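S.K.: Sequence first, then the predicted structure, then my questions.
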Amino acid sequence: MGESLHTVTTLPAARQPGCPFDPPAELIDARRHGPISRYVFPGGHPGWLITGYDLVRSVLADSRFSSRKELMRHHPLIDYGDIEVPPAPPGEFLLMDEPQHGRYRKPLVGKFTVRRMRQLTERVEQITADHLDAMAKAGPPVDLVTAFARPIPAIIICELLGVPYEDRGSFQEHIDRFFDGETGDEDMLAAYIAVQQYLAQLVAAKCANPTDDVLSDLTGGDLTDEELRGMALILLSAGFDTTANMLALGTFALLRNPAQLAALRADPALTDGAVEELLRYLTVVKTFMRTALQDVELGGQTIKAGTTVILSYNTANRDPERFTDPHLLDLRRQNSGHLAFGHGIHQCLGQQLARVEMRVALPALVNRFPTLRLAVPAEEVVLRPETADIHGVKSLPVTWDV
């Protein structure tokens, strides 16, 4: 490879006009050159971009690559200069390695099993039906994001964690500001402080009067209030933003692929496979980063200790060496094994919950409104900016025949 190795200098890259579901062209081009590219972080710091499925998966399973926040000295959007990056706050286990990561994740694993999440199906069905009824009563057009995609996962995760229903709206508003990719630094800090203040009150209330929810269960152990706040923040923020965007963007993708939409309506047995294919095809969690703890040979290159690598989930899930016709949405696709939920010890804890919500909500929506369609031209649907951590649409105006 040597000097001919491909170099990427601009991230996040913009998506091509008219291609809201495909990774940015620069990333697809990088993958064509090979599964690993050089990357230059702001400030000129060298790094690596991993776009191939096998290499992304191997890094995620390799303990020689760290998730620790304080080691992520470089970022695609920020030049930290000589500023020391602090460790992740207690409880925020996504940005930690073992054994700290396991201290927080292990108490949660049993609460998000396949069996326990499937037991939630009836509740998801009820919440979904309530929102479909409200849509029908209001009549078209509606914004599917606010009427359907956001409230369903928000209600479920808040109920699981024990957030009172009356608090859900304001809490969700603060969380949205973290993920929209457009919030300024001052507003971001204000939102973070407001969330922390709310979670401090919530944890104190659960310690004083435990109820039947995950957060109350956690108060009975040796976790501090600060650790409980951090864990609750991770679960609440990750628990609805990703699924909300999958529901809205997934509907958009189905409406743009009418043959696939018709197949889903016609064959309920297709639902599970359809959800997995949408997860692969859309990959709303676009990237993660890892830092090498020692020199590592990867894809014919030496990743030096201390170097940060960017893992491109969306190009890995479009890798032609792993998926046949990867840019085609095929709900009958047989080869799954996508990386939409990551891999290894940090694989998404709530993946089974997300699957239940999608398996219930998407078929219910498209069957309730057989004439569902976009209320604006597809090119007028506004996407979240590429600076947002989670890909999605800002709104999705839809209509149907009454």
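M.R.: Structure's in. What do you need?
S.K.: going forward, measure contacts and count neighbours with C-alpha atoms only.
M.R.: Will do.
S.K.: Break down the protein into its strands, ranges please.
M.R.: 7-8, 36-40, 46-50, 65-66, 142-143, 287-292, 296-298, 301-303, 308-312, 373-374, 397-399 (DSSP state E).
S.K.: helices or strands up against the second one?
M.R.: Other helices and strands packing on strand 36-40, by 3 or more Cα pairs under 8 Å, 6 or more residues apart in numbering; DSSP states H and E, are strand 7-8, strand 46-50.
S.K.: about what we covered before: got the strands of the chain as CSV, with distance to Ala194 columns?
M.R.: Listed next are the strands of the chain as CSV, based on distance: least, Cα to Cα, whole Å:
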stretch, distance to Ala194
strand 7-8, 37
strand 36-40, 35
strand 46-50, 35
strand 65-66, 30
strand 142-143, 27
strand 287-292, 26
strand 296-298, 41
strand 301-303, 40
strand 308-312, 31
strand 373-374, 36
strand 397-399, 31
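S.K.: let's bring in a second model and compare:
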Amino acid sequence: MLDIRPRVRTVLGRLAVRRIRRQGIDLSRLSFVPEGATMPLLREGTDPDSGLGRLREAGGLHRLPLPFDFDVWLVPGHADARTVLTDRSSYSNDIRHLFHGDGPATSDDIGGLGFTDPPLHTRLRKIITPEFTMRRLARLEPMIERIVHESIDDLVDAGSPADLAAHLAFPVPFRTICELLGLAYEDREAFARLGSERFDATNGAAAAFGAVSAQREFLFDAVARQRREPGPGLIGQIIRDEGDAISDVDLAGLADGVFTGGYETTAGMIAMGTLVLLRDEKHVDLLRCGEREDVDRVVEELLRYLSVVQVAFPRFAKQDMEVGGQPIRKGDVLIPSLSGANRDPASAGDRAEEFDPFRVPSSAHLAFGHGIHRCIGAELARMELRAVFPALFRRLPDLALAVPAEDLSFRQLSFVHGIDQLPVRFS
């Protein structure tokens, strides 16, 4: 029987594009992502889609077919991506001009460091940066160790086989971020669900931004409660330090960035990192028996290899320019592909498509971005990963997949790549 659904979707897509072009752009109303624009989000298990590598090998930038009156350019190579991420004067990160104010998300819902330009970005980052210095983060190590071991206890108590994603990968960063921010646990399930939906492009921007709005409502409520009675966490500390100098919108944006940036991303790294490590007992032995530098090498290579954050925040060109030999017009958007850049042999060296903890790259990976918008929670994520993997493989030395690897279900078209379930068995 002939399946006409793809043809119908194509026709409806074209009609929607025409309507968007006639009526003007409202990003929050886009209910689909054109097929040709999904390339930077496609994955083959833990690997980026092979087409991304071909684009990178071709050199330069690649235009994505999106229904806007400006061009959107994918930046797949490491050198070009690093150049764009470093250039703080030629680009804007502010996307609020794309929201008309009456869709599922409005400009008031968009905030935080990732979508903010200096001088506001500078002021907000200055407020939160002291909490993420190595000295401040060191005090969290006992808490993280406790959460890791309690989560492994929960995994064991669930009985073999059990879902490592549900019992370890998601609880560790979730509990850590909740304690760091001073958030209550009552809304755990709702937060977890919305945290995944906001990065999922399967149902288009409208659904993703709807999840953004819902999750931000939780954080607005938390900020409002702590305005009256500041808690012991980061939200309460900022309120005590800044008072009325920081608005609820800006504070909720900061909390939102810390929560979503430190939860879904690290959860994906723990689950998929475990999957990668289980492929080779030598890599597990480095964690189980190696020194601190061995653990550090494994974690850094996992960050490069997996690149769970697939693309960087979009950059809007402030003037006409040329990038990677491609003329760029003022108002065009550049999207650096972090997963593409981190698999670039020009930076990662030979066999960039392979996992190798002994790799000596020619330049640093971009898993946390680069420049003024580099992930502020990078060191916190590293701390969690360095705590999780050695503890897991030391306590469960016979840990193994409970299903064939080909039966695993990965996220589809997600800005933050992940795995839905990771069934494992153990004694």
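M.R.: Cool, got the structure. The model shown is predicted, which means the values in this text are computed figures rather than measured ones.
S.K.: Tell me how they score on TM after superposing.
M.R.: Overlay of the two chains. TM-score (TM-score structural alignment, normalised by the length of structure 1): 0.88; 382 aligned residues with a Cα RMSD of 2.5 Å.
S.K.: Dump the strands of structure 1 to TSV, plus mean neighbour count and distance to Gly169 of structure 1.
M.R.: Formatted as TSV, the strands of structure 1 follow (neighbours: other Cα atoms under 10 Å; distance: least, Cα to Cα, whole Å):
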stretch	mean neighbour count	distance to Gly169 of structure 1
strand 7-8	18	40
strand 36-40	22	40
strand 46-50	22	38
strand 65-66	24	35
strand 142-143	20	17
strand 287-292	21	28
strand 296-298	13	45
strand 301-303	15	45
strand 308-312	25	32
strand 373-374	20	27
strand 397-399	20	21
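S.K.: Looking at those strands, spot the one closest to Glu386 of structure 1.
M.R.: For Glu386 of structure 1, the closest of the strands of structure 1 is strand 287-292, at 11.1 Å, according to Cα to Cα.
S.K.: quick one: Phe191 of structure 2 and Gln215 touch, right?
M.R.: Yes: here Phe191 of structure 2 reaches Gln215: they are 6.7 Å apart, a contact under Cα atoms under 8 Å.
S.K.: all helices in the stretch 251-400 of structure 2, in order from the N-terminus.
M.R.: All helices of the stretch 251-400 of structure 2, identified by DSSP state H, counting those that start in this stretch, fall at 281-289, 292-306, 338-342, 345-348, 378-395.
S.K.: helices and strands around the last one, which ones?
M.R.: Looking back up the chat, that one is helix 378-395 of structure 2. Helix 378-395 of structure 2 sits against helix 134-138, helix 141-158, helix 248-277, helix 281-289, helix 292-306, with contacts defined as 3+ Cα pairs under 8 Å, 6+ apart.
S.K.: In structure 1, what range does that helix match?
M.R.: Residues 351-368 of structure 1 are where helix 378-395 of structure 2 lands when matched by TM-score structural alignment.
S.K.: Contacts made by that stretch with the rest, please.
M.R.: By Cα atoms under 8 Å, 6 or more residues apart in numbering, the residues outside stretch 351-368 of structure 1 that reach it are 112-114, 117-118, 120-121, 124-125, 128-129, 132, 152-153, 243, 246-247, 251, 261, 264-265, 268, 271-272, 275, 341, 372.
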